[in-house]
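Asks: Let me see the structure of the following:
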Amino acid sequence: MEKKKRRWPKVVGWLAGVTGILAVSGTLWWQNQLNVLRHLKVPQERVATVFIPGYNSNSWTFSPMIQRFDRYGIATDAMTIQVASNGRLTVTQKARLNQRNPLINIIFADARNPEKQIGQLDTIMTRLYQDYGIHQVNLVGHSMGGFLAFRYLTHRQAGKQPAVKRFVNIASGGARDDSDFADTPRDLQVLAIGGDIWNMNSDWQVSLASVQHFVRQVKPLAASAKLSVIHGSPFTAYHSALHQNPIVDQQIARFLFR
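Replies: This next block holds a predicted model:
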């Protein structure tokens, strides 16, 4: 019994050492990943970019990406719009919306009801135009957020709303039915990003084929459409890891801010 007791401090010490090594390695790896953003220079425009999260999402879907853009001077964390279940909007403005690539993060309280969210997104766009003078936007959607963004683009309500210049569709097939593609805006520029974990043609949530299909359908109709495939491990190419990947940040920034 005494020998077994003496082993425990060694085991605990070994585990602590391994944990420390992993923590240091993880920190160094992450800092190395961020190098692609540290020296990235892009034009500073007035066009606002609206971020639309996916199914069952929360503020952490796009908040880290927005904070990285802001931290490295790529764009500005300008506004958060929280949408209550009843559709009421709570707008928090953090910076001016007419300079330095302003970013707007949308957070839905009821994030599992896409049909409701489509109507709420329409209300948000009208509010941005009428109350904040935003006449041009880019859209960035992840997963179901990509579907919401494209549905908005192809089924816009009448009225004064911002014109959409560019659309980034991350890890999403973009449309439930091929008939939706017919109404793709002809002046729209599109970037679709898909994940491919270990050459399995999937991000383990959405197949790469569905993202590729989206690009094939949109390309003949839009002003431009291109596909970017993130090959790698679950740490970089998994469905939810895509919007936490600085390489994806870099590609989005170069596409939107030019």
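Asks: going forward, measure contacts and count neighbours with C-alpha atoms only.
Replies: Will do.
Asks: can you give me the strands for the stretch 101-250 of the chain?
Replies: Listed in chain order, the strands of the stretch 101-250 of the chain (DSSP state E, counting those that start in this stretch) span 102-108, 136-142, 163-170, 189-197, 224-232.
Asks: Can you add distance to Leu15 and give those strands back as JSON lines?
Replies: JSON lines is the format used below for the strands of the stretch 101-250 of the chain (distance: least, CA to CA, whole Å):
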{"stretch": "strand 102-108", "distance to Leu15": "40"}
{"stretch": "strand 136-142", "distance to Leu15": "37"}
{"stretch": "strand 163-170", "distance to Leu15": "38"}
{"stretch": "strand 189-197", "distance to Leu15": "29"}
{"stretch": "strand 224-232", "distance to Leu15": "28"}
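Asks: Run a quick neighbour tally on Arg186.
Replies: Using other CA atoms under 10 Å, Arg186 is surrounded by 13 other residues.
Asks: if I look at it, how far off is Leu103?
Replies: Distance of Arg186 to Leu103, computed by CA to CA, to the nearest Å: 24 Å.
Asks: what's the answer for Ile74, then?
Replies: 10 Å.
Asks: swap in Gly26?
Replies: Gly26 is 29 Å from Leu103, by CA to CA.
Asks: can you pull the contacts of Thr236?
Replies: Neighbouring residues of Thr236 by CA atoms under 8 Å, 6 or more residues apart in numbering: Ile230, Leu242, Gln244, Asn245.
Asks: ditto for His135
Replies: Going by CA under 8 Å, 6+ apart, His135 touches Tyr129, Gln161, Pro162, Ala163.
Asks: now Leu227
Replies: By CA under 8 Å, 6+ apart, the neighbours of Leu227 are Leu191, Ala192, Ile193, Gly194, Gln212, Val215.
Asks: And the second one, how far from Gln120?
Replies: Counting by CA to CA, the gap from Ala192 to Gln120 is 24 Å.
Asks: One more, please, to line up against the first structure:
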Amino acid sequence: MTEKLKQFRYVFFFVVVASLIVIGSSTYIFSKPTRSQDNAEIVPTVFVHGFKGTYRSFDTLLDRLETGIPDARRLTFHINKQGDLTIKGRYFSQKHPFIQVVFENNQASITDQTMWLRKVMTTLHENYGFEKANLVGHSMGGLAAANFLLTSSEDIYPSVDKLIVIGSPFKGISAERYYKPGSSAAAVDLRVDSPALLSMADHKAAFPADTKVLAVAGALQRSDNPGDGLVAVSSALGIKDIVPATHYSQEVFYDTEATHSGLHEHRGVDKAITAFLWPNL
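Replies: Reported below is the predicted structural model:
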């Protein structure tokens, strides 16, 4: 009887501990932020993946940045297919919050991704009290970030101090192998001279006058039409036709590591991001 009682106590203790862990994890992942602290001077950096991207797209880049950036903190903002937002992580007034945005529908249109990004930015402003933010987008994520700036001027969002676009095809992607019959909404928008891309260029006057922009491109070889294997350099730098010249800068990496998917794993890109966003570190 005594031995059975001991076993029962062990099992009961295990169940209680496991339950507390589950409850604690759920609270950590989905708890709502508080605005007890003043975050007006803190500038979070929002990272938006590209076409068919996942949390893995920026995961290792953020790992590397967190190693070199003091007082960094990562939160993940996940948008499901219905547009609902869940947040993983808690923010405790760290100086450099990193917001990793993950779209469950990673083949959505620029319009839909822009709408979801508005939800992210509204949350950063209303729930966390951030007055400013930086945006970093790879490939289509850069297009969504730029389109957000062109179409979202309300005071319910943080103002965007700096924008980095990495391999983002502002002039479209010409490779026909990229498109198949019945292509997704994203693929339609990524075509050369698509209505979505032309609309962005047509509304360039709406681009915020104070936002500084860095365009990053990859070139696997020097030729008449260099590119990263998918996006031509001229397309990746196409945002210069939208941004005021005084606030535009660019960097092109000419090497075999500067592939389209390799740009967010490129150590040179790491350095360019750090120098542009945090020049005093």
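Asks: Looking at Gly26 and Leu103 of the first structure, which is more packed in?
Replies: Between Gly26 of the first structure and Leu103, Leu103 has the larger neighbour count (other CA under 10 Å), namely 25 against 12.
Asks: I'd say that one and Glu45 touch.
Replies: No: at 11.2 Å, Leu103 of the first structure does not count as touching Glu45 under the criterion of CA atoms under 8 Å.
Asks: Spit out the residues that contact these two alike.
Replies: What both Leu103 of the first structure and Glu45 touch, as defined by CA under 8 Å, 6+ apart, is an empty set.
Asks: if we can go back for a sec, and of the strands of the stretch 101-250 of the first structure, who's closest to Val91 of the first structure?
Replies: Across the strands of the stretch 101-250 of the first structure, Val91 of the first structure has its closest neighbour in strand 102-108 (9.5 Å, CA to CA).
Asks: hmm, which two among the contacts of Thr236 of the first structure are most spread apart?
Replies: Spatial extent of those (CA to CA) is set by the pair Ile230 and Gln244 at 12.3 Å.
Asks: Can you list which of the contacts of His135 of the first structure carry over to the second structure?
Replies: With both residues aligned by TM-score structural alignment, their matches' CA atoms under 8 Å, the contacts of these that the second structure also has are Tyr129, Gln161, Pro162, Ala163.
Asks: Who wins on neighbours among the contacts of Leu227 of the first structure?
Replies: The residue in the contacts of Leu227 of the first structure with the most neighbours, by other CA under 10 Å, is Gly194 (30 neighbours).
Asks: what does Phe255 of the first structure align to in the second structure?
Replies: For Phe255 of the first structure, the aligned position in the second structure is Phe276, judged by TM-score structural alignment.
Asks: List the contacts of its match.
Replies: So Phe276 of the second structure contacts Leu214 (CA under 8 Å, 6+ apart).
Asks: Which helix or strand contains it?
Replies: Element membership for Phe276 of the second structure (DSSP states H and E) is helix 267-277.
Asks: for that helix, which positions count as buried?
Replies: Gly268, Val269, Asp270, Ala272, Ile273, Thr274, Phe276, Leu277 (16 or more other CA atoms under 10 Å).
Asks: Just give the nearest non-adjacent residue to the fourth one, would you?
Replies: Read it as Ala272 of the second structure. Using CA to CA, 6 or more residues apart in numbering and skipping residues adjacent in sequence, the residue nearest Ala272 of the second structure is Glu251, 7.9 Å away.
Asks: just the last one next, same as before
Replies: Nearest in space to Leu277 of the second structure, with sequence neighbours left out and distances taken as CA to CA, 6+ apart, is Lys162 at 7.0 Å.
Asks: What about the corresponding residue of the first structure for the one you found, how many residues nearby?
Replies: Using TM-score structural alignment, the partner of Lys162 of the second structure in the first structure is Arg166. Neighbour count for Arg166 of the first structure, taken as other CA under 10 Å: 23.
Asks: dump the residue contacts of Arg166 of the first structure.
Replies: Val137, Asn138, Leu139, Leu188, Gln189, Val190, Leu191, Leu256.
Asks: In the first structure, what residue corresponds to Lys81 of the second structure?
Replies: Residue pairing (TM-score structural alignment): Lys81 of the second structure is matched to Ser85 of the first structure.
Asks: what about the helix holding Phe276 of the second structure, how far off from the first structure?
Replies: Once fitted to the first structure, helix 267-277 of the second structure is off its aligned match by 0.7 Å on average (mean CA distance after the TM-score superposition for the first structure).
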